[in-house]
Every structure is written in C-alpha cells, then in structure tokens.
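Engineer: Provided below are the primary sequence and the corresponding predicted coordinates.
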Amino acid sequence: MTALMTILGIAIFAFGLLVSIAWHELGHLTWAKVFKIRVPQYMVGFGPTIWSRKKGDTEYGIKAIPLGGYIRMIGMFPPGKDGKVTARSTSPWRSMIEDAREQSYEEILPGDETRLFYTRKPWQKVIVMFAGPFMNLVLAFGLFLALFMGFGMAKAVPTVSYVSACVLAQGSATTDTCPTGAKASPAAAAGIKPGDKVVSYNGDAISSYDQLQSDIRKSAPGVTIPVVVERNGTQYTLKVTPVENTVYVDDANGNPTSKTTKAGFVGLSPVTTTVPLSFGDSMSQMYDMAKTGVHSVLALPSKIPALWDSAFDGAPRATDSPVGVVGVARVGGEAFAMKAPLIDRFAFEVQLLAGLNLSLFLLNMLPLLPLDGGHIAGALWESFRRRMARLFRRPDPGHFDVAKLMPVAYVVAGVFLCFTVLVMIADVVNPVQIG
C-alpha cells in the first residue's frame, strides 16, 4: 500500500508539473497571438511527439519527456547584414550566431514578413517573454492563497504537548527517564503538564508560542518567576525557575537552524496545529517566501561544492540543498505515503507545486539567455538605445540583435545542464530526507 501511495504521489506531482509547464507556455502563446506573431508550435515536453493537433497555423502537442516545454515563434532575431529574412542552407562551418539566425527563419512563409517577433516594439517583446513566468507567478499565488486561507499552516501554539523530564541540550534524544546527574527540568519541577495552555509568563500575557519562547529564552537563570496556565478551564499560577541551556538558533522566519546558543530553558514543547491564515497574513507569508526564494536562487552557485560532495563523496545532504524535479517528485511521493490525514497529504502536494511555480518564475527572470529574462533584457536594451538616439538626435540604431549573444546563451545553457545533472545525481544517490 505504501508503494502504491508513493507512486500516486509522484503521479500527482508529475501531472501538476505538466499543467505548470503548459500554463507557462500558454502565457507566451496568448500574447504572441495578440501581437500577431506567428507561432508554428506549442509543445509541452521534449523528445518524440506522442500527440499533436494543428489548429489554425499552430501545432499543439505533448512530447514524451515532461521536463519542460516551448512555443516556437518565427523571426526571433533580426536578419543579417545581407538583409535576408528567408531560410539559408545550414553548414557545420557557420558560426553559432548565423545558425541561430537561420533557424529563426526556417518556417517563414509568404506574408510572414509582418509576423516576425523581432519586428515588434520593445514593450510588446517584453510582454510576450514576461507572460510565461508571470503565469507561473499567478499559479503560485493562487495555490499558496488557497493553501494558506483554505487549509492553513502548521503553527506552534502556547499549549504544552510535552514536558521534558530533565535538562538536556537540544538535539539530545528525548527521554522520560533522567540520565544520572541530569537535573529535572524547570517545567517538570513546577508541575506543568501536557495540555496546559500558558496564559502568562512572568506577568506577560501570552498570545503565541513565538512570544512565549522569546520570553523563556530571555529569562535570567535561577530566578523564580510566575507562570499562569489554564488546565481544564481553571487557571493555576505555578512557580518556574529557568536554567541556562543549549538551544537552537532560529532563522529570520522563526525556523530552527543547526546553530546553537546559550539561553533560558524550562523544558516544554508546544502543540502544533493547522491554523487558517487571513488574507493579510497570507500575503505576508507569501512575501517572506518570495524573499527567501530570491535569496535561494542567488545562493545557488555557493551550494555547488556541498552538492558535489553529497553526490560523489557521501557527504550529508543539507536540508537547504538544491533539489531538482526528480528530488521534488520523490519528496511528493514519500509525503503522500506518510501516515497522515489525506487532506494533509494533498495540502503538501499543493505546497510543492506552488513552490515549484514560484521557483520557475524566479529562475526564468534571470537576465540571461536562453531564459525569458535574457530576451526581456534584450528588449529593454533595445528600447533604451532607441530612446537615447532620439534624445540626442542620432540615427535610429534599429533592432537589437539578440543573436549576437547566442555564444553566451550556449554557455549558460551548458552550465544549467551540468547543474541539472549534478542535482539529479544527488537526488538519486543521496536524496534530501523529509521528516
């Protein structure tokens, strides 16, 4: 049964990935047609075509390998110095630039001279290229909003789920029997019990566990303070004497890291429950996730050495290690097979797909060819050059020839391919473990 549920979880993720790719390419296609650019193909996937149908002047289809997709627009690059806009014969001796230019004109038909991508105004090019990543952003926004407001987020509340029997450094094995020489925890000594709701701590009214944790960690060791708890509808005032202990350091989002520090400690763990968020809290949460996503994308180069060690030297895989499609699909399958309510498992799949779409948006916005952001940067540069020419009364420099950047595009594509292969190997031989 576990294997079946794992396969089902992977299948759900794969379907969501296909929808995300199709949705991305639909953005490009829609605005290309709005601006009357001819699009011969709209394909989801790579490799052999397993299904296609032609409608109008566009062939719509699905290919065998669901790891991407594309639309093919004619006339992506301006003509060469000879001014030709018809296909030329290919040659192994031609440069990368001319090969790319020729491929751009392979399917030009009579009357297409006015339907070429490069002839459109810069702002139109920007819209066409931005529309794909923007669709991923819209999908991520919708999925996250439905997840946060409809299902909720796991959140620690100031209700006690577990009381440590003794004072142990965080990261030690949990035990109900104190090792020799270990002191009883302040919470246990004070009589705090699982199920108690902490109402106030040292006179400070408690509304969240984050607030309670902060108050505890700021406590002076050895100083007895009053703690009010609610138990079975009745409030009790207990006396707690915090001690200094080794605790995990939280990051900017309140999540524990592997770093430790010395702080006040009483020895209680909170109840974690799913709490639906308001629209405002959902927006705040999405902003934090987007900010974290940007930092993660910018930090990708710095994570390559550790990723290499995990893939080939057996080094432990960090929890914040880059994960590819194979790794995410595996996580989705494992999560779907876990012993948890079905709604929780579906919520996790939605969260994975929302995070995937946010990542697709951020990666595609990098101003590098062959990514969408590279074409956007080229269109913006063209607009800037033309504006400067008009401002200084100089001749119009014409369309910016993005084809001249194709050697750089091939290098970038090669780097991304190598990185993708490295991540895939790490996902197979040393995958990220989920709790």
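Structural biologist: Perfect, I can see it now.

Engineer: CA atoms for contacts and neighbours, from now on please.
Structural biologist: OK.

Engineer: which ones are touching Val39?
Structural biologist: Contacts for Val39 (CA atoms under 8 Å, 6 or more residues apart in numbering) come out as Leu29, Ala32, Lys33, Asp57, Thr58, Ile71, Arg72, Met73, Ile74.

Engineer: same thing but 7 Å
Structural biologist: Thr58, Ile71, Arg72, Met73, Ile74 (CA atoms under 7 Å, 6 or more residues apart in numbering).

Engineer: could you look up the SS state of the spatially closest residue to Ile62 that is not a sequence neighbour?
Structural biologist: In space, and not counting its chain neighbours, Ile62 is closest to Val44: 4.9 Å by CA to CA, 6 or more residues apart in numbering. Taking DSSP: H, G, I helix; E, B strand; the rest coil as the rule, one finds Val44 in the strand state.

Engineer: next one for the comparison:
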Amino acid sequence: MEVLWFIIGVAAVALGIALSIALHEIGHLVPAKLFGVRVTQYMVGFGPTVFSRRRGETEYGVKAIPLGGYVSMVGMYPPEHPEQGERPRSASTGLFQQMATDARQLSAEELRPGDERRMFISLPVWKRIIIMLGGPFMNLLIAFGLTAILVTTTGVATATTTVSEVFRCVVPAAVQQERAASGLTGEDACEPSDPPAPAYEAGLEPGDTVTAFNGQAVDGWDSLSGAIRERAGEPTAITWERDGAEMTGTITPELTERPVTDSSGRPQTNPDGSAQTEDVGFVGMGSLVENVPQPVTATFGVMGQQLQATAEVVVVLPVKLWETAVAVFGPAERDPNGPMSVVGVGRIAGEAAALEDVPIQDKASLLLSLVAGVNVALMVFNLIPLLPLDGGHVAGALWESIRRGWAKLTRRKDPGVFDIAKLLPLTYVVGIALLGMGVLLIIADIVDPIRIF
C-alpha cells in the first residue's frame, strides 16, 4: 500500500508540473494570437513528437521529453540589412556572425506572403514584452490560486501561545549547537552547572496556554516573544491556562545569546557562514505550531515569502550548484533549501503521499504546495534576463526601447530593431549551462536526495 501511495504522489505532482508547463506556454500563445502574430507550433516537451494536431495555422502537440515546452512564432529574428545580405557567405566575420546569419535565414524561411505585419519582431516593444511575460505570469496565477486554496482551507503554519516544550536549562546558542551536534537533546543537553530555564522555574508545562505577560493580554506568539526579549533580567508577571484553570506566576527572562532569524523564522548567517546571534531575553519554552486557516488576503504575504526565498536561491544559484556538487561528490551535507530537479520534487511528493497515519487531505495539501512551489520557481527562473529564457527576450526588447528612445532624444538616426540573433552565442552557452545544471541536479536527487520526512 505504501508503494501505491508513493506512485500516486509522484504521478499527481508530475501531472501538476506538466499542466503548469502547458499553461505557461498558453500564457505566451494567447497574447501572441491576440496581437496577430502567426504561431506555427505550440508544443509541450522537447524531442520527437508523440502526438500533434493542426488547427488552423498552428500545430498543437506533445513531445517525448516532458522537461519544458515552447511556442514557435514567425519573425523572432529581424531580417538581414540589405548591405549584409549582399555580402558573400565567405565574407562572414566569423563563427558568431555566421550563427546569427543562419538563424535569420531560418526565421525568414518560415515567412509567407502577408506575414510582414504578423512577425513577432514587427510588434511594438510593449506587445512583445506582454507576450514574453505571459508565461511567467501564468505560473504566478497558478501558484497564487493553489496557495489561496491552501491558505483558506488547510491554513498557514502559525506559532500559537500554547507551550509545546519547556527547557530545563538555558545555555548560549553556540553551546546548544555543540551539544546537539554531539547527539545531546532535551534534558540530556543540560548539565548540573547550567542555570535553570525561567519557564521551568515558573512552573510552566507543555500544553499550557499563555494568556497575559507583564499585565498585557497576549494576542500571539510574536508579540509574546518580542515582549520576553525586551524584559531581560526583569521579574515579570505571567498568566497561563492549564486544563481550563487560570494560573499566575512571576518569570524573569534571562539575557541569553540567541540566533537571529528572518520574518520566516530561518536562521541568519554571517558572511563567513557562521550563525548570527544577539543577546536578548529568553525564558526557555517553545511554541506549538498549528495550521490556522486564514483569509484569502493572507495569500499575498505567503506568496511574498515564497517569491523572496526562491529569488534568494536564484541570485546565488552558481554557488548553490557548486555546493550541491560538493555534497554529491564529497563529504559535505546537501542544503535542504537548495535547488532540486523534477526528480527530487517527484521523490518528495511520493514520500509525502506514502506517509503513514496522515489524513488524505493533508497529503493532498502537501502535493498542492509542491506544485505551487514549482510554479513559483518556474516564474522566477524564467525572469532571469538571459536568452533563451523569457527574461532574455524581455531584456532585449527593453534595450531596444532604450536605444531607440535615446536616438530620438539626441536626434540621431533610428537604430531600428535590436538584432537579438547576435546574442545566439550567449544563448547556446546559457543553454548548455542549463542542461548541465539539470543533469547535476538529477544526479544529486538520485545519489544524495534532499530528505524532508
């Protein structure tokens, strides 16, 4: 049964990713057709064609390798200037010039009479940008829709004012990490010489719900935690509920070195990789985290955190890939927040679906969150301003607009359409790099997978 659930999880997420890719390409297809561009192909996947059907002037189909898709539009590259076309082939300035020339010739061969105004390159810059941003925008809509469903039904993991654990002692963060690394956790991590934790001394126990601190009603864990941090060394009144009965006491937060975390609760590090710490008030108790349904407006905050986390990974992607390679071929551990391939996503989906004693609705939520995360990654990654990614086409269009605008402002001759074919050498380099990245991550997800459960 566990194997069956694993297969179901992998298949469900694979279908979700395939649909996401198909909808991404529809995001390009629809505005292209609305703006009158002749679209010759709409394909999901790469490689040999498995199935296709022509409707009107466009061939719709599925290819054998489901690792992407594309929409083929006529006139992606501008034709050669007359003076360029008159030169013999032997007069080419080199391989790069020849690559651009060949690309323009292949693009020109697709043109039919009447296509002069139906070429992609003949559109105004703003229309070209809309077409190229249509794909990432579709991924954003998918991610937002799935996240909204999760936020309003399953809820958002929220730290409550209910106590989940009470520490017996208080030690600096560095000492705590050293003991944890040696396998000492819980009460075993405390030594007789360690000072007792204020929460333990005050009589708090797991399951208690803190209702007031320093004479102020507690409306959430964040406000309680913030108040504790500011009351180091000061005896403070605290009220909590246990089994329906109200209890009161006095607690004195101890000034202790604690890790610095961001808005998502992730530890922050220094440039040298060490953990950032600060001296704040600490009482030695943890919060019970529960999924709490939120209004649909909370989706914006959740999406913002996901976009920020994904963008942070993309910005340092070369470093993350190097760390992944070191982890696969060396003794280092793989970063659980690093990049992964569709193989890794599928593996996590299978493991999530195969979890025992987990309700089906929780499994479904896990799978939906994975598909939503993939769409966020697709959107952010495709906005990288490098060809052949969508962001590269957008950058080229923006550069054309800037160049033509400057020429108009300085009363110079209009430089015309920016010849994106000249960037083909860089495009091939990026393409090879993307292929290498995919191979590395697939190997990593097989040999040294990220384990969440």
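Structural biologist: Happy to help now that I have it. Remember, predicted model here, so these are calculated numbers, not experimental data.

Engineer: take the contacts of Val39 of the first structure and write them to a markdown table, including distance to Lys259 of the first structure and neighbour count.
Structural biologist: Output for the contacts of Val39 of the first structure, formatted as a markdown table (distance: CA to CA, whole Å; neighbours: other CA atoms under 10 Å):
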| residue | distance to Lys259 of the first structure | neighbour count |
| --- | --- | --- |
| Thr58 | 55 | 17 |
| Ile71 | 46 | 19 |
| Arg72 | 49 | 18 |
| Met73 | 51 | 24 |
| Ile74 | 54 | 24 |
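
Engineer: okay, and which of these map to strands?
Structural biologist: Counting by DSSP state E, the contacts of Val39 of the first structure place Thr58, Ile71, Arg72 in strands.

Engineer: and of those residues, the nearest to Gly355 of the first structure?
Structural biologist: Of all these, Ile71 has the smallest distance to Gly355 of the first structure: 23.7 Å, by CA to CA.

Engineer: give me every residue that touches the closest one.
Structural biologist: Glu25, Leu29, Val39, Gln41, Tyr42, Met43.

Engineer: quick check, Gly220 of the second structure in contact with Thr160.
Structural biologist: Yes - counting by CA atoms under 7 Å, Gly220 of the second structure touches Thr160, with 6.2 Å between them.

Engineer: residues in contact with Pro48 of the second structure?
Structural biologist: Pro48 of the second structure neighbours (CA under 7 Å, 6+ apart): Lys63, Ala64.

Engineer: for it, give its distance to Gly61 of the second structure.
Structural biologist: To Gly61 of the second structure, Pro48 of the second structure is 11 Å away according to CA to CA, to the nearest Å.

Engineer: need the overlap of contacts for those two.
Structural biologist: Shared contacts of Pro48 of the second structure and Gly61, defined by CA under 7 Å, 6+ apart, are absent.

Engineer: which of the contacts of Val39 of the first structure lies closest to Thr260 of the first structure?
Structural biologist: Thr260 of the first structure has its nearest neighbour among the contacts of Val39 of the first structure in Ile71, at 49.9 Å by CA to CA.

Engineer: just to revisit the earlier point, in terms of neighbours, single out the busier of Gly220 and Thr160 of the second structure.
Structural biologist: Neighbours were counted for Gly220 of the second structure and for Thr160 using other CA atoms under 10 Å; Thr160 has more, 21 against 15.
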